[in-house]
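Trainee: below is the structure, and that's it, no one-letter string:
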């Protein structure tokens, strides 16, 4: 596994930066290994698959995990608010880094991730190729 580490800085969009990395590094198959930092605006899709939660406040990144490739991402995020409550869901565009985000991605050399429509879920789902 090749490791790619990057520090994101204030004003960057978390999802857009991960998409940029996947594209510029020609990632065939990757996973988020670690993500620590904070955002000033959190935005994620809830479990109903449609509703978007927007949190216009300072939030700590508690976790970010999922799969990525130059062909698509599937990432989930959880945040902690000022009261210590946890919130989270499917990462969307619009999660704006506050001071920093220390992002570590593992790139798998033996696999390739693609996404194909799955009639049973209604989403483009992960296809793993060797």
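Mentor: Alright, I've got the coordinates. Keep in mind it's a predicted model, so treat the numbers as computed, not measured. Numbers count the residues shown, from 1 in each chain.

Trainee: C-alpha only now, for contacts and for neighbours.
Mentor: Noted.

Trainee: now name the helix or strand holding residue 37.
Mentor: Assigned by DSSP states H and E, residue 37 belongs to strand 30-45.

Trainee: check which helices and strands that strand sits against.
Mentor: strand 52-55, strand 59-69, strand 86-91, strand 96-107 (3 or more C-alpha pairs under 8 Å, 6 or more residues apart in numbering; DSSP states H and E).

Trainee: structure two is appended below for comparative analysis:
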């Protein structure tokens, strides 16, 4: 369903994939590899916890573009951090290329929380344990929206 305020599609969970990323693995690339190896390009990250070394992430900022916003420069924290939570969607573009959109929250040794949009370069410290649900009955797509100037999530019925 699509109207002026939202786009929706209904489906269900068909499989669950459990993934443990090992030390030194790039989190985003490792998750993408796990999804591709298991044929998942319609899914959701149900849970992700672990520890990270020097995470990289970004957050929205005001920009001079059609939308008025976009992701700002990559932020980089140093040292070991606890990955207290990560969530995201596994979708694909119009050519079928797998695309992950993951947000995370980390805490430092003092309990201070930081978070944002996960980007490449974030490495596993000891482990990152992830549960991924494959979704059936709908298409977790991405498409380019001319009015905003961005490729965004575009769910539709299968």
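Mentor: Structure's in. What do you need? All figures in this text were calculated on a predicted structure; none of them were measured in a lab.

Trainee: need the TM-score from the superposition.
Mentor: Superposed pair, TM-score by TM-score structural alignment, normalised by the length of the first structure: 0.93. Supporting alignment: 130 aligned residues with a C-alpha RMSD of 1.3 Å.

Trainee: just to revisit the earlier point, mind listing what's buried in the strand holding residue 37 of the first structure?
Mentor: For strand 30-45 of the first structure, burial by neighbour count (16 or more other C-alpha atoms under 10 Å) applies to 30-35, 37-45.

Trainee: adding mean neighbour count and distance to residue 14 of the first structure, write the helices and strands packed on strand 30-45 of the first structure out as CSV.
Mentor: Converted to CSV, those look like this (neighbours: other C-alpha atoms under 10 Å; distance: least, C-alpha to C-alpha, whole Å):
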stretch, mean neighbour count, distance to residue 14 of the first structure
strand 52-55, 16, 14
strand 59-69, 21, 10
strand 86-91, 20, 9
strand 96-107, 20, 6
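
Trainee: and the nearest residue to residue 66 of the first structure once chain neighbours are set aside, what helix or strand is that in?
Mentor: Nearest residue to residue 66 of the first structure, sequence neighbours excluded (C-alpha to C-alpha, 6 or more residues apart in numbering): residue 75, at 4.4 Å. For residue 75 of the first structure, the host element (DSSP H and E) is strand 72-80.

Trainee: and for that strand, what are the contacting residues?
Mentor: Strand 72-80 of the first structure is contacted by residues 19, 42, 44, 59-68, 86-91, 114-115 when judged by C-alpha atoms under 8 Å, 6 or more residues apart in numbering.

Trainee: mind running it again at 6 Å?
Mentor: The contact list for strand 72-80 of the first structure (C-alpha atoms under 6 Å, 6 or more residues apart in numbering) reads 59-67, 86-91.

Trainee: equivalent range in the second structure for that strand?
Mentor: On the second structure, the counterpart of strand 72-80 of the first structure by TM-score structural alignment is residues 99-107.
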